[in-house]
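Participant: Turn this into a structure:
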Amino acid sequence: MVMMFKERHIGIVPIQEYNCASLTPFGILCFLECLVMKFHQHVLALVFAVNEINENPNTLPNVTLGFHIYDSYYDARMTYRTTLDMLFKSHRFNPNYKCGICNSLITVIGGLSSDASFHIADILRPYKIPQIAYGSFAPGKIETTHSNSFYRMVPNEDHQYMGIIQLLVHFGWTWVGVFAEDDGGGEHFLSTLEPFLSKNGICSAFTKRIPKQAHMGDMDELFDTLSNVYLPLMEDKPSTLILYGGSLTIMLLMTITYLPHPDYKGNASVAKVWIMTSQIDIILTGLQRGFDIQFFQGAFSFSIHTKELPGFQEFLQTIKPHSTRADGFLKDFWEQAFVCSFPNPQELVYEGGLCTGEERPSHQDATTEEWLMGEKHKLHDLQPWQLQPFLQGISFNNSAGETISFNANGEMGGGFDITNMVIFPNRSFQRVKVGSVSEGKGFVIHKAMIIWPRGFNQGIPISVCSDSCQSGYRKLKKEGEKFCCYDCALCPDGKISDQKDMDDCLQCPEDRYPSKDKDQCFPKHLTFLSYKEPLGVILISVAAFFSFITALVLGTFIKNKDTPIVKANNRDISYILLVSLLLCFLCSLLFLGQPNNVTCILRQPAFGIIFSVVISCVMAKTITVVVAFMATRPGSSMRKWVGKRLANSIIFSCTLIQSGICVVWLATCPPFPDLDMHSQSNEIIALCNEGSVLMFYLVLGYMGFLAIISFTVAFLARKLPDTFNEAKFITFSMLLFCSVWLTFVPTYQSTKGKYMVAVEIFSILASSVGLLGCIFSPKCYIIIFRPELNDREQLTKRKTY
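Facilitator: Next comes the predicted model:
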């Protein structure tokens, strides 16, 4: 198509990007016709823009714009040839020869594909002729090779990449398939997108490169290509597919979905959510008649932001095939757009009926790309290279009310619209804007406006490799698979996960514990052996009861202090022993209640010193019996030890040593109140930290040492004459005492929390009761129930009492 001009013209390369020689059977030829339909809409938009400029005397006064259209046939050789032909038009091809009308060329509008535009730039760059591209290209390649030649009427593609990522994140699609055209643009797309996928927790189930040109003549090669793409396309997972490419990419993909495949036995109508880049969005309209496009129902596409252009729809209504002779494409366009045919003597049957030329659009895609150029400048003597600084600094409002300007990289600002494809039963469709992504406004999506593919029953599709791990579980990576594929493992003890799909469980704070489902942390309860709880009440009652019994025994002994049975075996030691046992029962109360500084400092030292006095008294009584027996022998030197002095010395010295140990303990590392956060999962244990465990066990060890000595002496003296012998009862008492405290050590170590305290209280009470019962119960029995036996003569005659 050629538009005549007066002063200036613009070259358009190309309008059709396909290689006819590479397309053969399977109904693919219909694509060629359909592609013309979409590209013709681009031409109509350009015609409208040029007419608007030419008809407005205030835009370019005394200047009329025109344009030529050239076809590259999707071939590098043809692209170079047509570009040179545009520059050096003549009857014969003469490079660097300019004649007449061609001197008016000021700029070139490139094609949709990056390769075609780059080939054009290779020719234009030496002549400093600017190229305006309206296709979306990989920015890195442009900036490094053709930065001085390109002015892109599209935003930076990086916005589109981030829009894809944000769309996936918004709907939770972490398992996606990626199809990309096998060229530089596709390689850049993959290298840019894949790091963002990983960074946002998204995995690509597969990445397939679609050949830029399918060599359809070789059937084996054709089916190899189909197999490489067909099988992953029809798998149930993933449900979300990303597609990057151009016109031939979508053609091949549609062919693949149309043809049956011998290796695939599944359901060929598996529902998918497609996410398409802007290049595919531009050319998708041409597929309406070729195949059933229900496969793309609900697809998302990123399209360059557009706005309704005033007057354009009215312009389209004025176009009729019979009145527009200069447009050689309009007839084909009309037949495809309205499914009709113009009369042809060679055809007897007309698909869809005859065209009248009066048909009007219905359900046609109204999206167009409008590029308007113009400023109040004199262009009569303008050279192409002089347009470069003008384009670099251009900024104006077009007739749609939007600001047009290029940034430092030769890109137009703005962003991308996110459209949702709604396909009707008659194969017509409508693209509904459901969101946008731009540098200024960020990512915006309106979920209520989205129509999902029919296979998802209008619910939001799920595209994940593994089902979500619920709260209380963590993701456990599957060996040899991508990080999006995982099993779910229950959080370990002490940890929780309060969200879905957590990579690791969180440790609860020290003062909190995990719930049963391990999905939240509850505050721990402060626990200690309280006076009010049943166990505490029982221990208090036992301690009070035996304290009362001990006091009664002491009172009985004091009342009967002059009787032989009380005077035997040192009356004063019995008093000290009874008072010490009373204090033992009472000191157990220091272990009850919430620990504080006073109770923590007093409880263990008091317990250690008082029990040392008790054992010292028992040992003194036993040694007194032995010494008294030995002193009865004629000429014995032991008589000087008989009396109170020996017993008092034993009690004082043994108690002094234990007191010294306790003083050193309190002076160096005294006990203190503490909180145990870890022993119990759901409790904070209030306890007394012993300060120095060594000193604590040293106190116990010294008590054990005294007890062993007492037991040994008592055991050896158990067969002495009965009048002087208390050793049998002391032997039983010390045997019981040692058994209790030997059992105490492992039991104390194996319990936690308040039960440790209960074990120690029980040991104190049990050993005290054993000493009280074994040593004093026989004497009390005689004093109370057999007073007639409490006589010296009777005691002398008795073998035992």
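Participant: C-alpha from now on. contacts and neighbour counts both.
Facilitator: Will do.
Participant: and residue 761, what is it in contact with?
Facilitator: Counting by Cα atoms under 8 Å, 6 or more residues apart in numbering, residue 761 makes contact with 539, 588, 591.
Participant: again, only using 6 Å
Facilitator: Contacts here follow Cα atoms under 6 Å, 6 or more residues apart in numbering; on that basis residue 761 touches residue 588.
Participant: Now do the SS call for it.
Facilitator: Here residue 761 is recorded as helix under DSSP: H, G, I helix; E, B strand; the rest coil.
Participant: what's the helix or strand for the closest residue to residue 113 other than its chain neighbours?
Facilitator: Using Cα to Cα, 6 or more residues apart in numbering and skipping the chain neighbours, the partner closest in space to residue 113 is residue 135 (6.3 Å). In this structure, residue 135 sits in neither a helix nor a strand according to DSSP states H and E.
Participant: how much space between residue 135 and residue 184?
Facilitator: For residue 135, the distance to residue 184 (Cα to Cα, to the nearest Å) stands at 15 Å.
Participant: neighbour-wise, which of these two wins?
Facilitator: residue 135 (20 against 14; other Cα atoms under 10 Å).
Participant: One more, so I can put them side by side:
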Amino acid sequence: MGTIRLPALSMDGDYVIGGVLSIHHYMHTVKHNYTTMPEPLRCTGSIDSRELRFAQAMIFAIEEINNSTELLPGIKLGYQIYDSCASVPVAVHVAFQLSSGMDPVFYTGDKCSQSGMVMAVIGESGSTPSISMSRIIGSFNIPQVSHFATCACLSDKQQYPTFFRTIPSDQFQADALAKLVKHFGWTWIGAVRSDSDYGNNGMASFLDAAHKEGICVEYSESFYRTHPHSRIRRVADIIRRSTAMVVVAFAPSGDMRILLEELSRKPSPPRQWIGSESWVTDPDMRRFSFCAGAIGFGIEKSVIPGLRDFLLDLSPSKVAASPVLTEFWEDTFNCRLGKSTAIDKSVCDGTEDIQMLEKSPYTDTSQLRITNMAYKAVYAIAHAIHNAVCQETNSTTQCDKFTEIESKEVLTQLKKVNFSQNGYDVSFDANGDPVATYELVNWQKSESGSIELVTVGHYDASLPAGQEFSINRKLTWAKGGTQVPVSVCTDSCPPGTRKVLQKGKPTCCYDCIPCPEGEISNVTDSPDCFPCPKEFWPNAERDTCLPKPVEFLSFNEILGIILAVFSVGGACLTIITAAVFYHHRKSPIVRANNSELSFLLLFSLTLCFLCSITFIGPPSEWSCMLRHTAFGITFVLCMSCVLGKTIVVLMAFKATLPGSNVMKWFGPPQQRMTVVFFTFIQVLICTIWLVLSPPFPMKNLTTYKERIILECALGSTIGFWAVLGYIGLLAVFCFVLAVLARKLPDNFNEAKLITFSMLIFCAVWITFIPAYVSSPGKFTVAVEIFAILASSFGLILCIFAPKCFIILFKPEKNTKKHLMNKNQS
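Facilitator: Take a look at the predicted model:
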């Protein structure tokens, strides 16, 4: 085994508990020449006062147990506490020594491996040394209880069957840190870790949990205290240049100290530090004031009655008896015990008082966290030994200190322990882990300017999902800010936009693209836009769907009012014309132009004007059926009358020829029958249309995407065009006859007027067809009304206006003599 390594602190007892702590920061580097025996491994650097406090807490717990009448009464526990220098080689050396003992006698029996063996080992403080130790002492079934090794890998009982710990696994801390980052809306972070089992495994667990929470990592860098300075400087420069405001650091305090010292040399932009438990609760780390506002999870604060007095009870004889305490004393007071051998150190004169130290991690018991873990580890082992060697009889406990037990029995009992010490429960699950509870801690500046560790919340992994995390105090952020810092790759996309990932970048880096027409997004950072329902349309911001405005030709809008005025005006003009004709019904000009057909034509024209009003207003089942059929029938009635008048003109001239008796075949009865016959055909067409497939009101959602057009669907398109076609057929027939009669003599010949009116009528309706087909929405209705009004005005103005002018303003021409003057042009 080589040179025997002496414990830093030890005491004999009936049963011995081992301890391995990182009391020094570094191991002296040895260069091997392979020609001589290498010198023994030794520690260098300053003493870690915090680790020394852990060792003293172990001794305090053992002394408490030795003085107890309930736990291991009559049995004295001893201890062997070693300094591992936070290095694997020394930890392995100590592990072998604890497994085989320091007994120089070689035993040849079956139980040689048990000679001088400790019952259990407490430690190590770091995960990597703990892994190495567990692989060695696990082979001897020696239980190992760590107070500070948090690597999730140590929960694997296949590899580490004898490993237990009183501190929660980093798997819980990693999940808690990811939830913390997500809680404050940070999606763009930097990550640094120690290049050790603790840092690599902890960061891997955190990154996995962060990925599930939708958090992106700008960089992930590793470093170690023994790495070249250039490697540490490179990591520091990456942190300085990064755009991520938040940095998550998973490293032990020894490694983190090196990085923060490098960052303190050159000012960097403010960073919000998120720390793992190992360094964020270390009092020595709070000297880095630029990390003010740091937050992280720490083991719950605790109180150990009597510990402070024990720590301060360092008599000169105690200090002189222990090389570790001597070194601590000399470093603390910068003096040399005994005779001085150093130029810069004076001899300690005995006036040094440990109680006068205020800021030493050794004497600071205001934040007992890991110290309590070491304290509980001792009690857990003591309870396991108690259950192995003691028996309860008649409510009294009998313990036999001469009972020989193996460490395997202690291991078995350790799995079952379940007790409470100082109000803190201690038990282990199947993986050797305790229940995970943390405090959320925050580095806050006090009034004096120093940084204090303030508890601002809690995390309990045993609570239901979503309830594990709670914050009960205000936090201070980087640079003393009171507002939560923002750390995102891209600002959140507002409602009305969607996220589009940037090529080659993490999912947290994206562009915000406005939603396309007809689609909305109503949440922040929406990955997609979704269409509005059929009768809804997005608002201008495209973050909500509003009902589409309903559009139809209304009496309340200017276009509807104008058309209604012209409709009523046209009807009134027709009635006035009829009144003039009726008043002068016996005058030659009225009688010469077939007064009966004239009055019927005026009546039909009145209906034509009025039927256009049915096209205005919201469509209903009755209005849709009425507007098209009324329009079709009244216009056919109108055309029938015009056709009758045209035929009368032709027949009248035929009757003037010698021997002609045509008029008796086209007298008033035949004229009426003609009008009724032609009108009946249209009524028949309309009836068939209404019976088979009538017009009906519908919501037109296709013409305009952003609004609804209320209109009348034609039902049967054939029916509609049959009605229009029949009107057009009569108009063309009438036009042809009027053209044939236009040059007949005499002033009573109105064929010229009919020709002109039919010309206007045909022109209007020929123009109407393409306009009707191409006009959108309510303008389709307006075009139809305009065609009805234009053709109706064309008829009344062309046929009746000249006659009214003569009747009212040229009465001298309203004589039979004038009308019969064939030479009058």
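Participant: Of all residues in structure 1, which one is nearest the centre?
Facilitator: Nearest to the geometric centre of structure 1 sits residue 502, at 4.5 Å (Cα atoms, centre = their mean).
Participant: ok, it - contacts?
Facilitator: residue 474.
Participant: could you redo the last one with a cut-off of 10 Å?
Facilitator: Residue 502 of structure 1 makes contact with 468, 469, 470, 471, 472, 473, 474, 475, 476, 488, 496, according to Cα atoms under 10 Å, 6 or more residues apart in numbering.
Participant: In space, what's closest to the last one - neighbours in sequence excluded?
Facilitator: Nearest-residue entry for residue 496 of structure 1: residue 518, 4.7 Å, with adjacent residues in sequence omitted and distances by Cα to Cα, 6+ apart.
Participant: number of nearby residues for that neighbour?
Facilitator: Neighbours of residue 518 of structure 1 (other Cα under 10 Å): 23.
Participant: so where do the helices sit in the stretch 451-600 of structure 2?
Facilitator: 558-583, 588-592, 595-611 (DSSP state H, counting those that start in this stretch).
Participant: Tell me which of the ones you listed is the most buried.
Facilitator: The highest average neighbour count among those, using mean count of other Cα atoms under 10 Å, belongs to helix 595-611 at a mean of 23.
Participant: tell me the angle the longest helix along structure 1 makes with helix 571-587.
Facilitator: Counting residues, the longest helix in structure 1 under DSSP state H turns out to be helix 597-631. Following axes from the mean of the first three to the mean of the last three Cα atoms, to 10 degrees, one obtains 160 degrees for the angle between helix 597-631 of structure 1 and helix 571-587.
Participant: now the next helix or strand along the chain from helix 597-631 of structure 1, how far from the centre of its chain.
Facilitator: Sequence-wise, the next helix or strand downstream of helix 597-631 of structure 1 (DSSP H and E) is helix 644-668. Put simply, helix 644-668 of structure 1 sits 64 Å off its chain's centre (Cα atoms, centre = their mean, to the nearest Å).
Participant: elements contacting helix 644-668 of structure 1?
Facilitator: For helix 644-668 of structure 1, the packing partners by 3 or more Cα pairs under 10 Å, 6 or more residues apart in numbering; DSSP states H and E come out as helix 571-587, helix 597-631, helix 693-716.
Participant: what's near enough to touch the equivalent of residue 484 of structure 1 over in structure 2?
Facilitator: When structure 2 is aligned by TM-score structural alignment, residue 484 of structure 1 is paired with residue 508. Counting by Cα under 10 Å, 6+ apart, residue 508 of structure 2 touches 187-188, 214-218, 488-492, 499, 501-502.
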